[in-house]
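Novice: dropping the sequence and predicted coords here.
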Amino acid sequence: MEQQFNFNNELAGKIALVTGGTKGAGKAIVERLQKAGATVIITARNAPENENSNLHFIAADLSAAAGTQKVIGEVLSTYGKLDILVNNLGSSSTPAGGFTVLTDEDWESTLQANLLAPVRLDRGFLPQMIDRKSGVIIHIASIQGKLPLYDSTLPYAAAKAGLRNYSKSLSNEVSPKGVRVLTVSPGWIRTENVKVWLETIAENSKISVEEAQQGVVAALGGIPYGRPAEPEEVAEFVGFLVSPRANYLTGTEYVIDGGTIPTI
């Protein structure tokens, strides 16, 4: 059966939620979905720096069950449905030094934000997707789920590995009911925070920003493409995955890392 797609307005009438949508790749994903015609809701602990009347912002701490319940309740009471859920929120604030320096609190806070927050949001929004036999859930994981950095982000890597496994399992359950579930695992993304960090390295080491970036690339074991991803590059792929053009895609993980992972 031949399908006709409107690439300029292909998400018209769709309601989308992007967690962690105020900065970095999350912000780029929000802008991409808006350009495709979706009504976009964002949630984070703090409001975006630049207010946008076209966005519905919900302040919430998704690392707590009460925060996810607040978001679920407000979205469904305001819009009556959710078509697209992009679980983009991800964070790691644990200290470096390997497993011996990590406390239970380090592990619990990281698992809450990176694994349990998506689980709770999925659980809250899936029933109405299943009732309508329509919906897309995207889990933004990380290549650290396959390529962990044990010295600095051990809990984060473990949480993202769990998210990848959970995402595949969830897809097996709900895809027959009309809901697509996909995982996107980026490598290093050149966000605004990363740019500031590179400038700091360059200033402290008295080298150029480009040299600082290449030093980080070398520390990661190399990126064959030679640079980090831009947030817009991740967002463009997510925009495709949630669109009608990707209707047959579900249960799959897509890696966006410029070739960083050295194995197939």
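Specialist: Good, I have the coordinates.
Novice: rest of the way, CA atoms for contacts and neighbours
Specialist: Will do.
Novice: contact partners of stretch 204-218?
Specialist: 198-199, 201-202, 223, 226-227 (CA atoms under 8 Å, 6 or more residues apart in numbering).
Novice: what residues are up against Asn87?
Specialist: 18-19, 118, 137-140 are the contacts of Asn87 under CA under 8 Å, 6+ apart.
Novice: Val86 is in contact with Phe125, isn't it?
Specialist: No: shown here, Val86 and Phe125 do not form a contact pair, counting by CA atoms under 8 Å, at 11.6 Å.
Novice: tell me which of the contacts of Asn87 fall in strands.
Specialist: 18-19, 137-140 (DSSP state E).
Novice: just put those residues in CSV and tack on neighbour count.
Specialist: Output for these, formatted as CSV (neighbours: other CA atoms under 10 Å):
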residue, neighbour count
Val18, 23
Thr19, 26
Ile137, 28
Ile138, 24
His139, 26
Ile140, 27
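Novice: tell me what the helix or strand harbouring Ser77 is packed against?
Specialist: Element membership for Ser77 (DSSP states H and E) is helix 65-79. Judged by 3 or more CA pairs under 8 Å, 6 or more residues apart in numbering; DSSP states H and E, helix 65-79 is in contact with helix 117-132.
Novice: here's the one I want to compare it with:
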Amino acid sequence: MYIPTTPIPGEFAGRRALVTGGSRGVGAAIAQRLISGGATVATSARSSHDETPKDSTFISADIRTDDGARQLVNAAHEALGGLDILVNNAGAARAHFGQIPDAEWEDSLAINFLSAVRVTNAALPALQQADRASIINISSGVAANPPAPMLHYGAAKAALASWSKGLAAQLAPAGIRVNAITLGMVATPGGTELLQSVMEAMGAGVEQAYSAIPLGRVGDPRDVAEAVAFLASDRAQWIAGADLHANGGA
């Protein structure tokens, strides 16, 4: 069972953050955690949901294209007046049973990898003007050991992890910290449904997957939000190029 924590009051006061894929699930939890710490936050997705933090500025965007990424960053910059923290959380994991068509590969790369590259490139001028800027990219443990129905997703997330490492070295001299978080199984409606379909195809059940987590429980979106809050904070001011595994010890 997840044990709620208390954010440090004013930890992110004066900081401005953009969270992609922030309308629900993990992204919404990240946005809410930054807001609770005093940040001004913009969230983006193609549509908002009941989970979308009410205190965030929601921006509808399709960041699978250069134009969509630039439009999002421009809108966020206008709404926030600048940008200090960028969380590239947008992604979509779809299982495909049988041979994966080219269109699925292209779409997975666009949303799970290239969207982060495009948003980051568009955001760099604003981040370079910020004090103590931070970029956090959300990856997945599937990158290291993808099941067959998710090879396209795993490959895209592996690219994200590799790019994050190289980008960290590139941007560190400018004072911009880049880190990644590699997730294990996190309980969201979409994630649980996807896991169930993959496990059934392998002749197993969701509970079997959960039982393999050493800490004894599936992740809560707030677990991820706390990891993001740490890496975005001054407590992690000497951490760059890290890949933090938030997976319950799996």
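Specialist: Thanks, I have it. Owing to the predicted nature of the structure, the values given are computational and were not obtained by experimental measurement.
Novice: returning to that earlier point: now the second structure: which of the contacts of Asn87 of the first structure match?
Specialist: Retained in the second structure by both residues aligned by TM-score structural alignment, their matches' CA atoms under 8 Å are the following of those: 18-19, 118, 137-140.
Novice: how much space separates the residue positioned nearest the centre of the first structure from Lys81 of the first structure?
Specialist: Nearest to the mean C-alpha position of the first structure, by CA atoms, centre = their mean, lies Asn88 at 2.4 Å. Applying CA to CA, to the nearest Å, the value for Asn88 of the first structure to Lys81 of the first structure is 19 Å.
Novice: and Asp104 of the first structure, by the same measure?
Specialist: From Asp104 of the first structure to Lys81 of the first structure the distance is 37 Å (CA to CA).
Novice: how about Leu163 of the first structure, what does it touch?
Specialist: Here Leu163 of the first structure is in contact with 114-115, 139, 141 (CA under 8 Å, 6+ apart).
Novice: show me what it lines up with in the second structure.
Specialist: In the second structure, Leu163 of the first structure lines up with Leu160, judged by TM-score structural alignment.
Novice: what about that match, helix or strand, and which?
Specialist: helix 151-171.
Novice: and that helix against the first structure, how far off on average?
Specialist: Here the mean offset of helix 151-171 of the second structure against the first structure after fitting is 0.5 Å, by mean CA distance after the TM-score superposition for the first structure.
Novice: buried residues of that helix, list them for me.
Specialist: 151-161, 163-165, 167-168, 171 (16 or more other CA atoms under 10 Å).
Novice: ok, stretch 214-221 of the first structure next?
Specialist: In stretch 214-221 of the first structure, counting by 16+ other CA under 10 Å, buried: 214, 216-217.
Novice: and it, how far out from the chain middle?
Specialist: Average the C-alpha atoms of stretch 214-221 of the first structure, do the same for its chain, and the two points are 23 Å apart (CA atoms, centre = their mean, to the nearest Å).
Novice: next: stretch 74-85 of the second structure.
Specialist: 18 Å.
Novice: can you list contacts of that stretch?
Specialist: 15-18, 40-42, 57, 59, 123, 126-127, 130-136, 232.
Novice: straight-line length of that stretch, end to end?
Specialist: Start-to-end, stretch 74-85 of the second structure (CA to CA) is 15 Å.
Novice: quick one, what contacts the counterpart of His139 of the first structure in the second structure?
Specialist: Using TM-score structural alignment as the criterion, His139 of the first structure maps onto Asn137 of the second structure. Asn137 of the second structure sits next to 87-89, 116, 160-161, 164, 178-181 when contact means CA under 8 Å, 6+ apart.
Novice: just the residues you listed now: which is nearest Ala242 of the second structure?
Specialist: Asn179 (5.0 Å; CA to CA).
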